[in-house]
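Visitor: sharing a sequence plus its predicted fold:
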Amino acid sequence: MKAVRLPRGAAVAVTAAVALATVPGCTEKQGEGGGSEAIQVTASDTECNVSRTTFPAGHVKLAVRNTGAKVTEVYVYAPGDRIVTERENIGPGTRADITAEVKAGSYEIACKPGMQGDGIRQKVTATGQGAARAGDPRLDRAIAEYRRYVQAQADETLPKVEKFAAAVKAGDVARAKKAYAVSRVGWERTEPVAESFGDIDPKVDVREDGLEQGQAWTGWHRLEKALWQGGRIGDEEKKLADRLVADLKDWQKRVGTADITATGMANGAKELLDEVATGKVTGEEERYSHTDLADFHANVEGAQKSYELLKPVAAEKDPALAKELDERFAALFRLLDDHRDKGSPDGFVPYDTVGKDDRKKLSDGVNALAEPLSKLAAAVAG
């Protein structure tokens, strides 16, 4: 989870808008990238322009271009500021094409120069019912299996979080530290879906520098700081442990309502790599516990799960892409395996012991995978 942000939504599909999610930038003239049928999004440091504010629901392609001097990101919001999807790290002068499936309805596209604040917003509308087309039974199976996977991750997370919370409430700092990173794995594997519920993420996974004005700091990272920096547990932390369990039970109950699509799964896999690039590789995510590698590994596992479920269709439509993704996933897991520690509760060495050269290798591995992974949605949309 990156430092400065609103409750983030997940590309993994939570709502039709997921497709829009593919919007990462904010537009320019039609025809300057992404093909003449793409919605052009031009993002500058002061504007967020889209080539069309009304378009047919269904498979949508957005061609994003950042014309500003700052790194930007783009969010797609459903009514009530529910975050549907987002794309990070769109560098100055760069482009990104995103493909997704959008249902009819009203949305807002927000460009966020410097990846901060509420963003510069444009209202857009998807009309009609979308193009009628026969569904691919392989994608239907992939979606059904992924839905079972995210629910299972939520179900398996709760007992681990309860164990962590019990240690906090007992005032046992050592036991709480051992349970901390393990309790986060299921969340990290399915973060795009989890974050699609914009009101849950800021309660459980926000960092101190990501707080909005007036927002109370709760969740894992608030407890992480108390355990590793303060080294003590007070009455407030014990209450926060109970609240963490309650908020994650809410997530567990709601995760099954996510609107999951094949393109949403693909975009969510890319979002997980963005999570790694902006928080884990930099060491910002777990700045007190230094358990970043456990989060890193879980993010990559979640991305690979989406890819493997979509692979039968992707490999048929773009065999070269599937071959490259197989190789890049394997290479990144090998790099992570170099930092295993069987004696650690989460299975990895503390990230503050990983040197500059090894961090560079990990970063390069993430970037090498992220580029082909960004093409997966287009491959399954066909």
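Guide: Good, I have the coordinates.
Visitor: hey, let's count contacts and neighbours off CA atoms from now on
Guide: OK.
Visitor: what segments of this protein are strands?
Guide: Assigned strands in the chain, in chain order: 39-43, 48-50, 54-56, 58-66, 72-78, 82-90, 95-102, 105-113, 120-127 (criterion: DSSP state E).
Visitor: the ones you listed: which one's closest to residue 178?
Guide: Between residue 178 and those, the tightest spacing by CA to CA is seen for strand 82-90, at 31.3 Å.
Visitor: which secondary structure elements does the closest one contact?
Guide: helix 18-21, strand 72-78, helix 191-196, helix 262-275 (3 or more CA pairs under 8 Å, 6 or more residues apart in numbering; DSSP states H and E).
Visitor: quick one, longest helix in this protein?
Guide: Assignment by DSSP state H gives helix 137-169 as the longest helix of the chain.
Visitor: now do that helix and helix 262-275, the angle between them.
Guide: Angle of helix 137-169 versus helix 262-275, following axes from the mean of the first three to the mean of the last three CA atoms, to 10 degrees, is 40 degrees.
Visitor: let's bring in a second model and compare:
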Amino acid sequence: MSRRSATALALAALVLPLTAACVPNDTSGDGASGAASTGPLTVRSTADACEVSASSVAAGPVTFSVTNDGDDVTEFYLLGEDGLRVVAEVENIGPGLSRDLVAQVRPGTYWTSCKPGMVGDGIRAEFTVTDSGSAVTPTGDAAEQLATAESQYVAYVKDQVGALVAATQEFADAYAAGDDAKARDLYAATRVHWERVEPVAESFGDLDPLLDLREADLEEGQTWTGWHLVEKDLWQPTPDANGGVTYTPLTPEQRKAAADDIVANTAKLQEQVTDPQFTFEAFQIANGAKELLDEVATGKVTGEEEIWSHTDLWDFQANVDGARVAFEVLGDVVTAKDADLADELTQRFTDLQTLLTAQGSVETGFTSYTDLTEAQVKELAAAVDALSEPLSQLTATVTGA
């Protein structure tokens, strides 16, 4: 789970408009506020400001170049008109660093939001997309290729979520019944289905933190639910690993409530992805591939995701699976536009998969993350970095931004 998800519940509870902390958007070179932009937009994030170089842009591909001029890690979101739906996001931007976010946007009202420190409600401003008078998405053969890719990816998501629902029920039944051995056996393999499609879950706002929030990302007063609450109870820490406090196991009633929450929220996810109106556009698929690899770099490689069970390699593999599928469904488009990029991505995915396969598989089980040597962790991290750079070009290639 990404660190930004720790605050998604608070985000979902906001009542729009929330502009009190926003810096007015400045657009053209003369400093005129509110004008429409015709080129890449710059975003400057600080502790108390989210300065976007334009408050309006013409429909079509848009690139936000986000620079963190603050002292804390930040994130940037493009939200739908309701302020809840995540249209596109870029996470984990360290102080002094810049990251690009590419989105394919249609006419309408949106919200930009920076989240310095990756906590709180975010610094928001209204953002307008005007009718450009031309097609927002590609036409002809490219349009058909993208439509096929979107259809294939949605089918993949539905399949993974369906498998997640069934496996979650079996896991929850075992855990609620006190069969810890069975629950431990089912834990990692069940979560694989979630980790493969997590960008989709994140786009629905509060489902990600309800199901996948880590204890380290809890805000003061926030109720902890989901997989990692149960993970801690199944792999109970010693006082040294629990802030010097003896861990108190959940009661049978608390176990049942935790299990029921996971089942109910997973069912909500299934309702969302099986809704006839559900779609995931090509630029979201491409962005999602990069998000999944970022998840690996910031959580799995560090061993922070599964801090109690140390089943990080299952999640690692699932994130790579999801990123690879996203690339593959877009493969025809990428090959047509940049065959060299397609070849490089194919090779980088192969190289990373070779290292993962050496440690096991989802079907047979993986090495505990704590059993990896420092050299093995560094090798995995290097392979992730090698894949990350070309994967960051995927959205711009697909959208023509």
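Guide: Arrived safely, thanks for sending. Keep in mind the model is a prediction, meaning the values are calculated, not measured.
Visitor: rewinding a little: so can I have a markdown table of the strands of structure 1 showing mean neighbour count?
Guide: Shown next, in a markdown table, are those (neighbours: other CA atoms under 10 Å):
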| stretch | mean neighbour count |
| --- | --- |
| strand 39-43 | 30 |
| strand 48-50 | 24 |
| strand 54-56 | 15 |
| strand 58-66 | 27 |
| strand 72-78 | 28 |
| strand 82-90 | 27 |
| strand 95-102 | 26 |
| strand 105-113 | 25 |
| strand 120-127 | 18 |
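Visitor: nearest to residue 365 of structure 1, out of the ones you listed?
Guide: Short answer: strand 82-90, nearest of those by CA to CA, at 16.3 Å.
Visitor: so that closest one matches what in structure 2?
Guide: Counting by TM-score structural alignment, strand 82-90 of structure 1 lines up with residues 85-93 of structure 2.
Visitor: so what touches that stretch?
Guide: 2-4, 67-68, 73-80, 99-103, 202-205, 284, 287, 291 (CA atoms under 8 Å, 6 or more residues apart in numbering).
Visitor: kindly report the same for stretch 380-388 of structure 2.
Guide: Outside stretch 380-388 of structure 2, the residues that touch it by CA under 8 Å, 6+ apart are 290, 293-294, 296-297, 301, 345, 348-349, 351-352, 355-356.
Visitor: which residue in structure 1 aligns with residue 163 of structure 2?
Guide: Aligned partner of residue 163 of structure 2 by TM-score structural alignment: residue 156.
Visitor: now swap in residue 313 of structure 2 and tell me
Guide: In structure 1, residue 313 of structure 2 lands on residue 293 (TM-score structural alignment).
Visitor: hmm, that match is touching residue 280, no?
Guide: Yes. Judged on CA atoms under 8 Å, residue 293 of structure 1 makes contact with residue 280 at a distance of 7.0 Å.
Visitor: need the counterpart of residue 299 of structure 2 in structure 1.
Guide: Counting by TM-score structural alignment, residue 299 of structure 2 corresponds to residue 279 in structure 1.
Visitor: now the aligned partner of residue 316 of structure 1 in structure 2: how far from residue 62 of structure 2?
Guide: Aligned by TM-score structural alignment, residue 316 of structure 1 pairs with residue 336 of structure 2. With distances taken as CA to CA, to the nearest Å, residue 336 of structure 2 is found 21 Å from residue 62 of structure 2.
Visitor: top of the contacts of stretch 380-388 of structure 2 by number of neighbours, please.
Guide: Neighbour counts for the contacts of stretch 380-388 of structure 2 peak at residue 290, which has 30 neighbours (criterion: other CA atoms under 10 Å).
Visitor: roughly how far does that residue sit from residue 304 of structure 2?
Guide: As for residue 290 of structure 2, its distance to residue 304 of structure 2 is 19 Å (criterion: CA to CA).
Visitor: again with residue 181 of structure 2
Guide: Residue 181 of structure 2 is 23 Å from residue 304 of structure 2, by CA to CA.
Visitor: settle it for me: which of those two has more neighbours?
Guide: Per other CA under 10 Å, whichever of residue 181 of structure 2 and residue 304 has more neighbours is residue 304, with 15 against 11.
Visitor: quick one: residue 89 of structure 1 and residue 358 of structure 1, what's the gap?
Guide: Relative to residue 358 of structure 1, residue 89 of structure 1 is positioned 22 Å away (CA to CA).
Visitor: actually residue 70 of structure 1, sorry about that
Guide: 27 Å.
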